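*Asks:* model this:
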Amino acid sequence: MSIGFKSMNMIDSQTLIDLCPDPIIGVDAKGMINLFNTAAERLLGYDSAQVVGALHIAEIYTSFEHAKEIKRLMDSDEYGERGFIEGYETVLKSKWGREIPIRLSASLLEEDHGVAGSVGFFHDMTDRKRLEEKLKKQSITDELTGLYNQRHFYGVLSVEMDRAERYQTPLSLVCVDLDNLKQVNDQLGHLEGDRILRDVSRALQESCRSVDVCFRYGGDEFMVLLPQTDCIESAQLAERIRRRFNEICSYSVDLGNSVIINASLSLGVTDTLGDEDVDHFIQRADLAMYEAKNAGGNRTMMIKRQVADKVEAEM
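*Replies:* As a prediction, this is how the structure comes out:
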């Protein structure tokens, strides 16, 4: 819609409201919608004739309690002066039930006898939230394997150790190392090495439960966190990972002159109740993994918490 400069003084308030690119929604003192501009129609899917005088504002929020919370904030000074909200992030519910993230600025409308209603300006945050989510995912994800990265590992580990200590439930850690990756890279090239790293990722994701969290810790080392799982159960899962990798990547290359490269996994397992230093927990899993590697690789070893005995899992 285009309006010439000379006609600006002829524009009525309703036209200006409809020209606004952001949704504008007004309500009376009882919360019934009495203003619903064109942008609000586009965002929420309602025709203004369907809502003006017919729909309570609570019906475009996620619940009546949600709408009451907005009213409470407007009566306080938490998001600006009393009777006004600026930049409050929340969600609206469309005609089809889809939740839409928005940033709300709103003001009470007062008359001599008291509050006559309110008017709100709703900025659609969908694209911004989608971009934020994409950037967040990129910051915590390893690009090659699609698993979480080391940075995210320490954040999740801290939370899970606190939970294990609070509820006295076991938390297990599986340290996974790829045997002979250097030889693959040196003899066959890094592209082939990268393919095998992706095979490890696939074996982890196909073998682990939905509650388990997998990470590429760095290089050819991976970590798996298993909440509410003791060492014995975790060693069994580690063995599933090892066997699944061997199925996916049955990799044995004879380079001649009796030089053979076998790609396999060495896995170390330990558990904790969260009542120890994070580094000690990781070092114990790392030590178990090196025990598996030193024993020839392609196996799982575990070291239980506060127990010095090393146990080789059944193969």
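*Asks:* contacts and neighbour counts: CA atoms only from here.
*Replies:* Fine.
*Asks:* what about the longest strand in the protein?
*Replies:* The residue-count maximum for a strand in the chain (DSSP state E) belongs to strand 99-111.
*Asks:* confirm E86 sits in a strand?
*Replies:* Yes: the assignment for E86 by DSSP: H, G, I helix; E, B strand; the rest coil puts it in a strand.
*Asks:* all strands of the chain, in order?
*Replies:* Using DSSP E, strands in the chain cover 24-28, 33-36, 84-93, 99-111, 114-124, 171-179, 213-218, 221-227, 252-254, 260-262, 264-272, 299-303, 310-312.
*Asks:* make JSON lines out of those and add distance to H66.
*Replies:* Output for the strands of the chain, formatted as JSON lines (distance: least, Cα to Cα, whole Å):
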{"stretch": "strand 24-28", "distance to H66": "16"}
{"stretch": "strand 33-36", "distance to H66": "16"}
{"stretch": "strand 84-93", "distance to H66": "9"}
{"stretch": "strand 99-111", "distance to H66": "13"}
{"stretch": "strand 114-124", "distance to H66": "15"}
{"stretch": "strand 171-179", "distance to H66": "37"}
{"stretch": "strand 213-218", "distance to H66": "33"}
{"stretch": "strand 221-227", "distance to H66": "33"}
{"stretch": "strand 252-254", "distance to H66": "61"}
{"stretch": "strand 260-262", "distance to H66": "59"}
{"stretch": "strand 264-272", "distance to H66": "41"}
{"stretch": "strand 299-303", "distance to H66": "50"}
{"stretch": "strand 310-312", "distance to H66": "55"}
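*Asks:* now these in a markdown table, with mean neighbour count?
*Replies:* As requested, the strands of the chain are exported to a markdown table (neighbours: other Cα atoms under 10 Å):
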| stretch | mean neighbour count |
| --- | --- |
| strand 24-28 | 22 |
| strand 33-36 | 22 |
| strand 84-93 | 19 |
| strand 99-111 | 18 |
| strand 114-124 | 19 |
| strand 171-179 | 27 |
| strand 213-218 | 21 |
| strand 221-227 | 23 |
| strand 252-254 | 12 |
| strand 260-262 | 16 |
| strand 264-272 | 29 |
| strand 299-303 | 28 |
| strand 310-312 | 15 |
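*Asks:* sorry, back to before: so the longest strand of the chain versus strand 114-124, what angle?
*Replies:* 150 degrees (axes from the mean of the first three to the mean of the last three Cα atoms, to 10 degrees).
*Asks:* let's see this one next, to set against the first:
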Amino acid sequence: MYTNPGTTPADQVSIPDIQTEGGVCASAGFMLAEGVDRCPIPIFVLNHEHSILHWNRALASLSGHPAEAMIGTQLQWQAFYPSARPTLADLILEGALEGDVDRFYHGKFRRSQLIEGAFEAEDFFPEIGTEGRWLFFTAAPLRNAEGHTVGAIETLQDVTEQKRAEQALRDSEKRYRLLSITDALTGLYNSRHFFSNLQSECERASRYHQPLSLLLLDADNFKQLNDTHGHLEGDHVLQALARVILLCVRSTDSAFRYGGEEFAVLLPGTSLDAATQLANRLCEMFASTPLQLSSSAVIRCTVSVGVSEYQPGEKPSAFMRRADEGIYEAKRLGRNRVVPISHRGED
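*Replies:* Presented below is the predicted three-dimensional model:
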């Protein structure tokens, strides 16, 4: 029986003496137990009956479960899970196959490439600490001289900070990607993303034989607005138009600013008639929205909209050209209106 200095009898751990040609080397057993207990890596050891033989200081610190409460029990699950279930070391003792391990670790494990018969896994443990911890853990069998499994050892590594750093990097990459496809003034997607999406949505509409419509919008008298009130006020008008667009479109639609005062909306699964109805609502909402200038003056602005529906197999440029023609026709007819342009057989 090995007694860890400074512990109570409940902490005492049975460590098999190391047999040598000269007999029993008790000091080697002491050194082994002391090394495990003082190891900075969290470790626990189970015997063949799944009882805890050793629960080192690092694991006690990580889990909040002291050795005296754990050694001699089969309560190893309490340090990691809200209800009783096998740990990876328990599964090793049971000779679990990969299918058995997968029942509990759901694909988040693998066989160790370094230790025969061992498994490695990684998971988040909400029960550990106040915010939960990510752990990488390895469980391996302990065998006697005849090769029979007589226990199991599990080591754990707290990889929470690494996981947080990886998530921060992913978030940063996501923000960078979003910035690269977003118009800084309005928050809508930019022109580069528009032309990329236009191509992919046309291909999808052709492949699945689904309707696809396009709105092109142009703020009316925008040059005059800029000349009269200044570019800053013009920017405010564009931002207001972007907000109205977002209020009118669905989550499946995509809105873009692809030019100075030019906007586009791609409407998957939408016919020409349905797209025209949406465009009319948008046009009316923007015209009825009072826009307050920095001078406290209140103005109202309007927008001209062209609408087209994609025809399977046609070039995206032809699809877009029809909507553009709709804008010119709306301007010619007096602005503040929607003009749909149907397919005329061009490609």
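*Asks:* re earlier: compare the strands of the first structure and give me the one nearest A67 of the first structure.
*Replies:* Nearest of these to A67 of the first structure, taken as Cα to Cα: strand 84-93 at 10.0 Å.
*Asks:* show me what that closest one packs onto, helices and strands only.
*Replies:* helix 64-75, strand 99-111 (3 or more Cα pairs under 8 Å, 6 or more residues apart in numbering; DSSP states H and E).
*Asks:* go again using 6 Å as the cut-off
*Replies:* With contacts taken as 3 or more Cα pairs under 6 Å, 6 or more residues apart in numbering; DSSP states H and E, strand 84-93 of the first structure sits against strand 99-111.
*Asks:* and the strand it packs on, what does it pack against?
*Replies:* strand 84-93, strand 114-124.
*Asks:* re earlier: to L44 of the first structure, which of the strands of the first structure lies closest?
*Replies:* strand 84-93 (7.2 Å).
*Asks:* report the angle between the closest one and strand 114-124.
*Replies:* 60 degrees.
*Asks:* distance between stretch 140-157 of the first structure and the chain's centre?
*Replies:* The chain centre lies 11 Å from the centre of stretch 140-157 of the first structure; the measure is Cα atoms, centre = their mean, to the nearest Å.
*Asks:* please apply the same query to stretch 214-229 of the second structure.
*Replies:* Per Cα atoms, centre = their mean, the centroid offset for stretch 214-229 of the second structure relative to its chain is 39 Å.
*Asks:* leaving out sequence neighbours, find the closest residue to D158 of the second structure.
*Replies:* L135 (4.7 Å; Cα to Cα, 6 or more residues apart in numbering).
*Asks:* ok so, going back, could the helices and strands packed on strand 99-111 of the first structure be laid out in CSV, adding distance to D75 of the first structure?
*Replies:* Shown next, in CSV, are these (distance: least, Cα to Cα, whole Å):
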stretch, distance to D75 of the first structure
strand 84-93, 8
strand 114-124, 11
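*Asks:* which of these sits closest to A235 of the first structure?
*Replies:* strand 84-93 (43.8 Å).
*Asks:* what residues sit buried inside stretch 87-106 of the second structure?
*Replies:* By 16 or more other Cα atoms under 10 Å, the buried positions in stretch 87-106 of the second structure come out as T87, L88, A89, D90, L91, I92, L93, E94, V101, Y105.
*Asks:* can you list the residues you listed in TSV and add distance to R175 of the second structure?
*Replies:* Output for these, formatted as TSV (distance: Cα to Cα, whole Å):
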residue	distance to R175 of the second structure
T87	38
L88	37
A89	41
D90	43
L91	42
I92	43
L93	46
E94	46
V101	37
Y105	31
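*Asks:* closest to E312 of the first structure out of the helices and strands packed on strand 99-111 of the first structure?
*Replies:* Of these, nearest to E312 of the first structure by Cα to Cα is strand 84-93, at 52.4 Å.
*Asks:* one step back: among the helices and strands packed on strand 99-111 of the first structure, which comes closest to V278 of the first structure?
*Replies:* strand 84-93 (35.7 Å).
*Asks:* by how many degrees do the closest one and helix 64-75 diverge?
*Replies:* Using the same axes, to 10 degrees, strand 84-93 of the first structure lies at 170 degrees relative to helix 64-75.
*Asks:* any idea how far R299 of the first structure lies from L265 of the first structure?
*Replies:* Using Cα to Cα, to the nearest Å, R299 of the first structure is found at 7 Å from L265 of the first structure.
*Asks:* R85 of the second structure: what's it in contact with?
*Replies:* Under the criterion of Cα atoms under 6 Å, 6 or more residues apart in numbering, R85 of the second structure has no neighbours.
*Asks:* any idea how far it lies from S61 of the second structure?
*Replies:* 22 Å.
*Asks:* also L291 of the second structure?
*Replies:* With Cα to Cα as the criterion, L291 of the second structure and S61 of the second structure are 61 Å apart.
*Asks:* neighbour-wise, which of the two wins?
*Replies:* Per other Cα atoms under 10 Å, whichever of L291 of the second structure and S61 has more neighbours is L291, with 18 against 12.
*Asks:* what sits against the more buried one?
*Replies:* L291 of the second structure touches V298, I299, R300, counting by Cα under 6 Å, 6+ apart.
*Asks:* would TSV of those with distance to S271 of the second structure be doable?
*Replies:* Listed next are those as TSV, based on distance: Cα to Cα, whole Å:
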residue	distance to S271 of the second structure
V298	36
I299	34
R300	30
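*Asks:* among these, which one sits closest to Q277 of the second structure?
*Replies:* Among those, and counting by Cα to Cα, the member closest to Q277 of the second structure is R300, at 21.7 Å.
*Asks:* residues near the residue lying closest to the closest one once chain neighbours are set aside, how many?
*Replies:* In this structure, R300 of the second structure finds its nearest non-sequential neighbour in P290, 5.3 Å apart by Cα to Cα, 6+ apart. For P290 of the second structure, the count of nearby residues is 13 (other Cα under 10 Å).
*Asks:* quick check, P290 of the second structure in contact with V244.
*Replies:* No: using Cα atoms under 6 Å, P290 of the second structure is not in contact with V244, being 11.9 Å away.
*Asks:* quick one on the thing from earlier: now flag whichever of the contacts of L291 of the second structure is closest to F222 of the second structure.
*Replies:* R300 (11.8 Å).
*Asks:* what's the distance between the residue most central in space within the first structure and E143 of the first structure?
*Replies:* The centre of the first structure sits closest to K137, judged by Cα atoms, centre = their mean, with a distance of 7.0 Å. Noted for K137 of the first structure: a distance of 10 Å to E143 of the first structure, by Cα to Cα.
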